[in-house]
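K.L.:
predicted model and sequence follow; I will ask about them next.
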Amino acid sequence: MRATATVATISACACLLVGCDLSMTRQRKLTTYAQIDLWPDATPARSLPDGVVAQGDVARAAAAKNPPPVTEALLARGRERFGIFCAPCHGLAGDGDGVIVHRGFPAPPSYHIDRLLAAPAQHFYHVMTDGYGVMYSYADRVPPHDRWAIAAYIRALQLSRRAKVAEIPDAAEHLR
């Protein structure tokens, strides 16, 4: 009985090993920089055809062109996201004096300089998306709607710095 079990085990192992070969691991394939005669440029690496649009690019482009309407909820979200992602470098007031700057990193420009006061809100959106100078892109950390919320909050910071008490309705009541 034991000999029969041993023979059956050996036969099963032999059957399994017969099915194994190296044909799947030793296939002919084209490497990126190999020379081939299939294409006129002799390379297997093909460039994308003209007019190809990456999946999701149309939606991203639409989000970049169409900012949401500015509401209290959007500004509140922008203030929250600004405090998380922007304030460490730019400071809570947008002066470019955040905690990171005090630790030796280069100071970003203040949002209150003339160049950035004249910049459209879309400029801030694109800087968050693509990065600028030493600042890296936040596109993978901050979704498009939140980038617009932060841009709206930056604009509110800029306007609040230049606001005059006479321009604020009911300012006397709020100051008491």
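P.N.:
Looks like it arrived, so ask away.
K.L.:
from now on I want contacts and neighbour counts done on CA atoms only, so please keep to that.
P.N.:
Noted.
K.L.:
distance from the longest helix seen in the chain to the middle of the chain?
P.N.:
Identified as the longest helix of the chain according to DSSP state H is helix 144-162. Centre-to-centre, helix 144-162 and its host chain are 19 Å apart (Cα atoms, centre = their mean, to the nearest Å).
K.L.:
okay, now the one to match up with it:
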Amino acid sequence: MKHFRKLNLGSGSAHVGTGHVGTGAFARPVGICRSPERSRGGSSTAVSFAALLVLLALTTACRIDMHEQPRQNPLSRSDFYSDQRSARPPVEGTVARGDLRADTYFYTGKIGNNPGDVMPFPITKEVLNRGHERFNIFCAPCHSRLGDGNGIVPSRGFARKPPSFHIERLEKAPVGYFYDVITNGFGIMPDYASQIPPQDRWDIVAYIRALQLSQNATMADVPAGQKIPSAPPRFAEPGSGATLPVLAPESESDTQKEEEK
């Protein structure tokens, strides 16, 4: 009596025997028989896998260490470029983000070669407030807060006194002239192109024009609801953080003195 089970494994079949073939003294166990093709295929796969691991290891070992990356140090000598400069100038025609400058008048204040006499945007209270703030920061040290040229810098002898904004020549000057002077400088005055953005330059120009008008204005020129008390402003103490004149409340004694007068 005999029993036998056959298991087929792929193209190279292997026969797995269970039990015995034959009876009695002639019975013998049946083992596993693999075909030669199957044995060679397994060996080839193992070799390929090992080669892949070696290739991955070599690739990982060749990555660039960012501490030792090929680069040019700022302002260092370079033997790669003919002019030996490591800092390269922008390609011709390069436009910085947000600096397209399609509106030529806004960035130059000129129409052709002549200064224009029109603001590139409406003058609002916000524009004048911004111009007032920027004027006090950048211009008042030489031109004074009134624009008469008696700033603290020339009064201490550190620079020549600038002309007053209230002389006839500057009162008749177009707004583009002031913008151009702020941008490119004039005489001993340096340019402020790198310190004051174009929008702020126009805000300052608008405030200068308002400052000029204020020196020759009357109370009748002040719009209704814009008038302030006639008492002189009392400035806050230095270091209080105030940037504009602060009107202190009048005491009863001050009121009585005004009535006696």
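P.N.:
Everything's here; your move. Source: prediction; values computed, not measured.
K.L.:
superposed on structure 2, where does the longest helix of structure 1 end up, distance-wise?
P.N.:
Following the fit onto structure 2, the mean deviation recorded for helix 144-162 of structure 1 is 0.3 Å by mean Cα distance after the TM-score superposition for structure 1.
K.L.:
compared with structure 2, how much does the next helix-or-strand element following that helix deviate?
P.N.:
Once the chain leaves helix 144-162 of structure 1, the next helix or strand it forms, by DSSP states H and E, is helix 171-175. Compared with structure 2 after fitting, helix 171-175 of structure 1 has a mean deviation of 6.6 Å; criterion: mean Cα distance after the TM-score superposition for structure 1.
K.L.:
run the chain-centre distance for helix 171-175 of structure 1.
P.N.:
Helix 171-175 of structure 1 sits 41 Å away from the centroid of its parent chain (Cα atoms, centre = their mean).
K.L.:
returning to that earlier point: pull out the buried positions in the longest helix of structure 1.
P.N.:
Of the residues in helix 144-162 of structure 1, 144-155, 157-158 count as buried by neighbour count, 16 or more other Cα atoms under 10 Å.
K.L.:
structure 2: matching residues for that helix?
P.N.:
Using TM-score structural alignment, helix 144-162 of structure 1 lines up with residues 198-216 of structure 2.
K.L.:
likewise stretch 108-127 of structure 1?
P.N.:
So stretch 108-127 of structure 1 sits over residues 162-181 in structure 2, by TM-score structural alignment.
K.L.:
give me the contact list for the helix or strand residue 127 of structure 2 falls within.
P.N.:
Using DSSP H and E, residue 127 of structure 2 sits in helix 125-138. For helix 125-138 of structure 2, the external contacting residues (Cα atoms under 8 Å, 6 or more residues apart in numbering) are 144, 145, 200, 201, 202, 203, 204, 205, 206, 207, 243.
K.L.:
give me that answer again for 10 Å
P.N.:
The contact list for helix 125-138 of structure 2, computed with Cα atoms under 10 Å, 6 or more residues apart in numbering, reads 121, 124, 139-147, 192, 195-196, 199-211, 243-244.
K.L.:
give me the angle between that helix and helix 198-214.
P.N.:
Following axes from the mean of the first three to the mean of the last three Cα atoms, to 10 degrees, one obtains 90 degrees for the angle between helix 125-138 of structure 2 and helix 198-214.
K.L.:
corresponding residues in structure 1 for helix 125-138 of structure 2?
P.N.:
With TM-score structural alignment applied, helix 125-138 of structure 2 matches the range 72-85 in structure 1.
K.L.:
about what we covered before: ok, then the element right after the helix holding residue 127 of structure 2?
P.N.:
On the C-terminal side of helix 125-138 of structure 2, the closest following helix or strand by DSSP H and E is helix 140-143.
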